[in-house]
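Undergrad: attaching a predicted model along with its sequence, questions to come.
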Amino acid sequence: MFKHEKKLMHKVRVEKPNPQYAVLMQEQLGGCNGELKAAMQYLSQSFRAKDPVFKDLLLDIGTEELSHLEIVAECINLLNGGDVDYKKIDSGELETMVTFGLNPALINSSGNPWTADYVTVTGDLAADLLADIASEQRAKVVYEYLYRQIDDKYVKETIMFLLEREEAHNALFCEALNKITHDGSNKNFGISEDSRLYFDLSKPGRYFDDPKPEPVEMKNAPGCSCKDKKAKK
């Protein structure tokens, strides 16, 4: 069950309308690294999660991403101003002006519609958490780019809030991944030396001086390591 709180997580203000910048903000509404993508990814992953701890984590963060979607949409609303006027857009995407009537649509900054293809769900908790960490990193990068493109102090405050929340989510996903050691794709499937070898094939790489490369040490993997192999020889 979801509950909508009328108060936003962060107060959204702008110094003045800026339709050109509103176009850029659309990327975090309906783009491949935006808030809708994050919300749908985490909520979708939670449907399969069996451990209640990880399920709650995905549901909680997915729900917060929906609130971020609301914040971004409100920011776009204020940046677009109150009148539909295509003349205010000197360059960029005009679709919010002529098709959606200034409504923050589920499109990216180029006018391409949001798609579920953005969402990564494998059913494997370790793989999904790695995808989530990468998603948070990419979202942070986009927000950093957006932060540099605006002088509006209130918009920058909003972006910084969202960026810092992505950082918090990233830390939570990293902590969750560290708790998974022998589950799913994190199991050690290696049954031969092939799973422990690193071939340096660059030119002139180490391989040419040492045609029999030593196995690399895998600190996070149970069982064999370089030192163990050397000791057995």
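TA: The structure has been received and is ready for your questions. Numbers count the residues shown, from 1 in each chain.
Undergrad: CA atoms for contacts and neighbours, from now on please.
TA: Will do.
Undergrad: need the residue closest to the centroid of the chain.
TA: The centroid of the chain falls nearest to S135 when counting by CA atoms, centre = their mean (1.9 Å).
Undergrad: verify the contact between that residue and A38 for me.
TA: Yes: with contacts counted by CA atoms under 8 Å, S135 reaches A38, the gap being 7.2 Å.
Undergrad: returning to what we had before: other SSEs contacting the host helix or strand of the residue nearest to the centre of the chain?
TA: In this assignment (DSSP states H and E), S135 forms part of helix 125-148. If contacts are counted by 3 or more CA pairs under 8 Å, 6 or more residues apart in numbering; DSSP states H and E, helix 125-148 sits against helix 35-46, helix 153-178.
Undergrad: tell me which residues in that helix are buried?
TA: 125-129, 131-133, 135-140, 142-143, 146-147 (16 or more other CA atoms under 10 Å).
Undergrad: try this one next to it:
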Amino acid sequence: MIYKLTKDASISELEAAGLGPNYAQRDHALFYQNSAGVPWTAAYIQAKGDPLADLYEDIAAEEKARATYQWLIDMTDDVELQDSLKFLREREIVHALRFKESVQIIIDDKNQKKIF
């Protein structure tokens, strides 16, 4: 999406948008960072080793991503970009629903009497 939005931008347009340093190092390639410019790191991935705790962490991550996509949709009037963002937003919703179903399966299994 970033490439699509910047592929026809001139160097002066990229500089005016504050993307000059990124262009100088990476052309139009992506560099994964948050909105404050902090680079992505694997430290963002949370895992406890407990299936329920990990699934709840996954659900929270999907909901945060869904909210971010919605904010981005609200920030643009480009219909094609909105369509792409809506697809990504809906994917996050489906992921969260599947994780919630997995939580229920684990809870049901824990509550089931085991006879060996």
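TA: Done, it's in. No experiment lies behind these values; they were computed from the predicted model shown.
Undergrad: could I get the TM-score for this pair?
TA: The TM-score (TM-score structural alignment, normalised by the length of the second structure) is 0.82; 111 aligned residues with a CA RMSD of 2.3 Å.
Undergrad: follow-up on the earlier one: so for I71 of the first structure, which of the helices and strands packed on helix 125-148 of the first structure sits nearest?
TA: Closest of those to I71 of the first structure is helix 153-178, at 8.2 Å (criterion: CA to CA).
Undergrad: so that closest one matches what in the second structure?
TA: Helix 153-178 of the first structure corresponds to residues 79-104 of the second structure when matched by TM-score structural alignment.
Undergrad: show me what the helix or strand encompassing L58 of the first structure is packed against.
TA: Using DSSP H and E, L58 of the first structure maps to helix 52-80. Packing partners of helix 52-80 of the first structure (3+ CA pairs under 8 Å, 6+ apart): helix 19-25, helix 27-30, helix 35-46, helix 153-178.
Undergrad: what's the closest of those to L79 of the first structure?
TA: Comparing these by CA to CA, helix 19-25 comes nearest, at 5.5 Å.
Undergrad: quick check, L69 of the first structure in contact with L29.
TA: Yes: between L69 of the first structure and L29 there is a contact under CA under 8 Å: 6.1 Å.
Undergrad: neighbour-wise, which of these two wins?
TA: L29 (27 against 21; other CA atoms under 10 Å).
Undergrad: show me what contacts the residue nearest to that one when sequence neighbours are not counted?
TA: What sits nearest to L29 of the first structure in space, not counting adjacent residues and going by CA to CA, 6 or more residues apart in numbering, is E35, at 5.7 Å. By CA atoms under 8 Å, 6 or more residues apart in numbering, E35 of the first structure lies in contact with 28-29, 65-66, 68-69.
Undergrad: point out the most buried one among the helices and strands packed on helix 125-148 of the first structure.
TA: By mean neighbour count, with neighbours taken as mean count of other CA atoms under 10 Å, helix 35-46 ranks first of those at a mean of 24.
Undergrad: what angle sits between that one and helix 153-178?
TA: 20 degrees (axes from the mean of the first three to the mean of the last three CA atoms, to 10 degrees).
Undergrad: distance from helix 35-46 of the first structure to the middle of the chain?
TA: 10 Å (CA atoms, centre = their mean, to the nearest Å).
Undergrad: what range in the second structure matches it?
TA: So in the second structure, there is no equivalent range for helix 35-46 of the first structure, judged by TM-score structural alignment.
Undergrad: average distance between the match of helix 153-178 of the first structure and the first structure?
TA: Mean deviation of stretch 79-104 of the second structure relative to the first structure after superposition (mean CA distance after the TM-score superposition for the first structure): 0.4 Å.
Undergrad: picking up where we left off before, relative to A17 of the second structure, how far out is the counterpart of the residue nearest to the centre of the first structure in the second structure?
TA: Under the alignment (TM-score structural alignment), S135 of the first structure maps onto A61 of the second structure. In this view, A61 of the second structure and A17 of the second structure are 29 Å apart by CA to CA, to the nearest Å.
Undergrad: likewise I106 of the second structure?
TA: Applying CA to CA to I106 of the second structure and A17 of the second structure gives a distance of 48 Å.
Undergrad: try V94 of the second structure
TA: 34 Å.
Undergrad: what of D54 of the second structure?
TA: Relative to A17 of the second structure, and taking CA to CA, D54 of the second structure is found at 38 Å.
Undergrad: next: L55 of the second structure.
TA: L55 of the second structure is 38 Å from A17 of the second structure, by CA to CA.
Undergrad: and D77 of the second structure, by the same measure?
TA: D77 of the second structure is 18 Å from A17 of the second structure, by CA to CA.
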